[in-house]
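**Q** Provided below are the primary sequence and the corresponding predicted coordinates.
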Amino acid sequence: MSPAPHSLLIHSQIQEVHGSACLIDSDCPVDNLNHIGNGANTGKCIIQPGMSNGTCEIYSWCPLENDTLPLGSEHFMFPMVENFTLLIKNDVTFRKFNVHRRNIQHWVSKRFLRTCHYDKDHPEYKHCPIFKFSTMFKEANIDHSALIHGGVIGIDINWDCDLDWDKKYCVPEYKFSRLDDPDAPIGRGFNFRYAYYYYVDGVLHRDLIKAYGIRFQIHSTGTAGKFHILPLTMNIGSGIALLGLAPVICDIIILNLVGSKKIYQKAKFETIAEEQQLIAARRECKVKPGDLPKSSKKKKKVSTESDSHSQEHPESNANITPSGDQNVVP
């Protein structure tokens, strides 16, 4: 924390600000604002004794802000900050299951809270909601540079609950990480400014404070699940449908797209004798599919009847002459 008491006075702009140098008053337009300056021009050029160039006079709080660390860039401003503690209270509600949980467990007593510090490897202290800064620095792999320029630490609280078990097993897990860039060339760490305004002998004064510190950003997420018969039946039905459809899809692919589809056809389908005859007849005679079976069956039936007739009457052969005389052959 770097406080600086200021009063509202007229002050010359610093030489480092581009456009603030001047030789005469006309070089400093009245009420002109420089976006990197510290105030509006009064219209006067102030030349210090022994200097050839001057700077434009401005309306500003005096003295101007000195943006340097009070102890330098290598010394800790708060060497005992590692022993500071942070208490986190976090609640989560799973409305679908009507379950409400908080990170302070129901069995925790006041005595436990006064003495515990979070330790992820301890069976009881891993449920402690009080965190030492040193523990968070260690979990986030933060070195002592955060104690000089400040920093931003992210705390992730994750609730992953299986509500088929007792809800006492629904407890959070903590993870820590550094969110700012510790190697940034400019604007490193974390700081902010705020001011106090007051009057002394009727004159308005301001104390501008540039505070360096640790900023915590807490992010809480949660998921919960519980057994239900409806998703189970839907998954079983989908699996059965998929298993029934899989052979059909495989047959379509193999019978039409694979190079060895003829081999698969012979192995999968069995051609009966009648169909083989039809196929052979189509190739030879090129007749219609409905004509060949009927005609072939008739021919086969007639030949069979004639054969049987000849076998039943072996002695009925006769020679008939044109004149009608019959000669019986013995």
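**A** Looks like it arrived, so ask away. Numbering: from 1, shown residues only.
**Q** use CA for all of it now, contacts and neighbours both
**A** Noted.
**Q** so which elements touch the host helix or strand of residue 250?
**A** For residue 250, the host element (DSSP states H and E) is helix 229-256. With contacts taken as 3 or more C-alpha pairs under 8 Å, 6 or more residues apart in numbering; DSSP states H and E, helix 229-256 sits against helix 261-268.
**Q** return the distance of the helix it packs on from the chain's centre.
**A** For helix 261-268, the distance from its own C-alpha centre to the chain's C-alpha centre is 48 Å (C-alpha atoms, centre = their mean, to the nearest Å).
**Q** report the central residue of this protein.
**A** residue 221 (12.7 Å; C-alpha atoms, centre = their mean).
**Q** so who does that residue touch?
**A** In this structure, residue 221 makes contact with 156, 157, 158, 159, judged by C-alpha atoms under 8 Å, 6 or more residues apart in numbering.
**Q** my guess is the second one meets residue 217, correct?
**A** No. When contacts are counted by C-alpha atoms under 8 Å, residue 157 is not listed as touching residue 217 (10.8 Å).
**Q** okay, now the one to match up with it:
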Amino acid sequence: MKNKIANALSDFFYEYETPRQVLVRNRRVGVVCRLIQLGVLVYIIGWVFIYEKGYQSTDTAVSSVFTKMKGQGYTNVSGNEKVWDVADYVFPPQGDSSFVVMTNYIVTEGQRMGRCPELKGKHNCSTDADCEEGSFKRQMTGVCANRTKTCEVLAWCPVEDDHNIPDPPLLMSAENYTLFIKNSVTFPLFDVTRSNLVEGINSSYIGKCLHDPEDAPLCPIFRLGDIVKLSGFNFETIARVGGAIGIVVDWTCNFDLHLKHCKPKYTFHGLYGNPAETDKAKASVGYNFRYARHYMENSVQKRTLYKVFGIRVDIIVQSLARKFDIIPTLTAIGSGVGIFGVATVVCDLVLLYLLPKREFYKHMKFKNTNTYAKDPDSEAGSIETELSKVRDSYMYVLD
């Protein structure tokens, strides 16, 4: 038993096995092999290393966005002149990465809590029985108003009439508002922090620049009308009923180059809300919401209700940074070397199963051995294997 274990350990530590190689001279098989190897080489170099940058590690950024609107609007509705500033037309006013710029509105002034009839055409009635108390979206009182022939409701009175949207939009001056975007990104893996106020973007430059994709692509000051135009919308159309626009700040950086080459790229996308769309199946277009300004008058709480139509701006930061790393490089090379084995597998299949001389190639590739067992009563009691001698390290098989 000890001898068997010792022999096994000796065979394991002191013997080396090498695969047998057979050199086959066959034009068809040789061409197939080289074409497969060429394809693998093109894949490794072209796709893995050049296109996918397999020799680099990647990281995405942690981002922060600050915004500021500037500009004044002016309206004159029925002789009532009003100047609108940032505090009036931006919601919310904190400088978030997502906000709404008011471009049109419907105002209902002097509302107070009480009982009043619904608008004509809504919840029509002829008797009190037609106004079931507590039904529908509004709180009904169960009374049919004789003057309007509509159900009486408990609500802020007079009720809002939002059927007629002002056209043209009341705040067409919003086209000339400007938006300042300040964006900072940090790539934790590479310990790199960048701002969209890159080299050359100082206070004097910001004071006079206006973003243009060709002439001033790095300027962080954007005219609202230009944003709408670059997103594919018509300003007057979207200003009337509102909509949404996405501003994408793209940080795609290669840190194998100098840090100054890591710069943002701005793109603009219309998200929804274009009333000119031909898709008539849409249930709703535009963007609107309501807000109220409450006040006290003669010890009575009142409010002015605004239905606001506006352009919602969503600033989206996307990022991808790359830098050379030895580990993904070796992984990509190792994977490529392994794929080269595909050529051997395919060529073996062609040799052993498709060519006319496949039996001859099988005989050359596989060497059979004859084995027989000794007398079981012998001292060794082992199986002796007779191996045929290898004539040459490489055998040349002629086509």
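**A** That came through fine. The shown structure was predicted, so the numbers you read here are calculated from the model rather than taken from an experiment.
**Q** after superposing, what score do the chains get?
**A** Once superposed, chain against chain, the TM-score is 0.70 (TM-score structural alignment, normalised by the length of the first structure); 256 aligned residues with a C-alpha RMSD of 2.6 Å.
**Q** higher neighbour count, residue 157 and residue 217 of the first structure?
**A** Each of residue 157 of the first structure and residue 217 has its neighbours counted (other C-alpha atoms under 10 Å); residue 157 has more, 19 against 14.
**Q** the more buried one: what secondary structure?
**A** strand (DSSP: H, G, I helix; E, B strand; the rest coil).
**Q** now do the same for it: its match in the second structure.
**A** The pairwise alignment with the second structure assigns residue 157 of the first structure to residue 249, based on TM-score structural alignment.
**Q** which residues in the stretch 1-150 of the second structure form helices?
**A** Assigned by DSSP state H, counting those that start in this stretch, the helices in the stretch 1-150 of the second structure fall at 2-14, 27-42, 86-89.
**Q** returning to that earlier point: quick one: map the residue nearest to the centre of the first structure onto the second structure.
**A** Aligned partner of residue 221 of the first structure by TM-score structural alignment: residue 318.
**Q** quick one: that match from residue 258 of the second structure, how far?
**A** Separation of residue 318 of the second structure from residue 258 of the second structure (C-alpha to C-alpha, to the nearest Å) stands at 21 Å.
**Q** residue 161 of the second structure too?
**A** From residue 161 of the second structure to residue 258 of the second structure the distance is 60 Å (C-alpha to C-alpha).
**Q** can you check residue 132 of the second structure too?
**A** On the measure of C-alpha to C-alpha, residue 132 of the second structure and residue 258 of the second structure end up 74 Å apart.
**Q** what about these two, which has more around it?
**A** residue 132 (15 against 9).
**Q** let me see the contact set for the more buried one.
**A** Each residue near residue 132 of the second structure by C-alpha under 8 Å, 6+ apart is listed here: 140, 141, 142.
**Q** try residue 25 of the first structure
**A** Residues near residue 25 of the first structure by C-alpha under 8 Å, 6+ apart: 43, 44, 45, 56.
**Q** pull out the buried positions in the helix holding residue 250 of the first structure.
**A** residue 255 (16 or more other C-alpha atoms under 10 Å).
**Q** how much does that helix deviate in direction from helix 261-268?
**A** Helix 229-256 of the first structure and helix 261-268 are oriented at 120 degrees to each other (axes from the mean of the first three to the mean of the last three C-alpha atoms, to 10 degrees).
**Q** and the strands in the stretch 51-200 of the second structure, which stretches?
**A** Along the stretch 51-200 of the second structure, counting by DSSP state E, counting those that start in this stretch, strands occupy 56-59, 62-70, 73-77, 80-84, 90-91, 98-117, 139-145, 150-157, 178-187, 192-195.
**Q** most packed of those strands?
**A** strand 150-157 (a mean of 22; mean count of other C-alpha atoms under 10 Å).
**Q** counterpart of residue 107 of the second structure in the first structure?
**A** Structural alignment (TM-score structural alignment) places residue 107 of the second structure against residue 3 in the first structure.
**Q** was I right about that match contacting residue 207?
**A** Yes. In terms of C-alpha under 8 Å, residue 3 of the first structure counts as a neighbour of residue 207; the distance is 6.2 Å.
**Q** number of residues surrounding the aligned residue in the second structure for residue 114 of the first structure?
**A** In the second structure, the residue paired with residue 114 of the first structure is residue 207, using TM-score structural alignment. Neighbours of residue 207 of the second structure under the rule other C-alpha under 10 Å: 9.
**Q** apart from its chain neighbours, what residue comes closest to residue 181 of the second structure?
**A** For residue 181 of the second structure, ignoring the flanking residues on the chain, the nearest one in space by C-alpha to C-alpha, 6 or more residues apart in numbering is residue 67 at 4.8 Å.
**Q** tell me how far residue 103 of the first structure lies from residue 239 of the first structure.
**A** Applying C-alpha to C-alpha to residue 103 of the first structure and residue 239 of the first structure gives a distance of 40 Å.
**Q** I meant residue 162 of the first structure, not that one.
**A** Here the criterion is C-alpha to C-alpha. By it, residue 162 of the first structure lies 25 Å from residue 239 of the first structure.
**Q** before we move on, what about residue 171 of the first structure?
**A** 34 Å.
**Q** residue 66 of the first structure too?
**A** Taking C-alpha to C-alpha, one finds residue 66 of the first structure at 72 Å from residue 239 of the first structure.
**Q** identify whichever of the strands of the stretch 51-200 of the second structure lies nearest to residue 384 of the second structure.
**A** For residue 384 of the second structure, the closest of the strands of the stretch 51-200 of the second structure is strand 56-59, at 54.7 Å, according to C-alpha to C-alpha.
**Q** with that, I have no additional questions.
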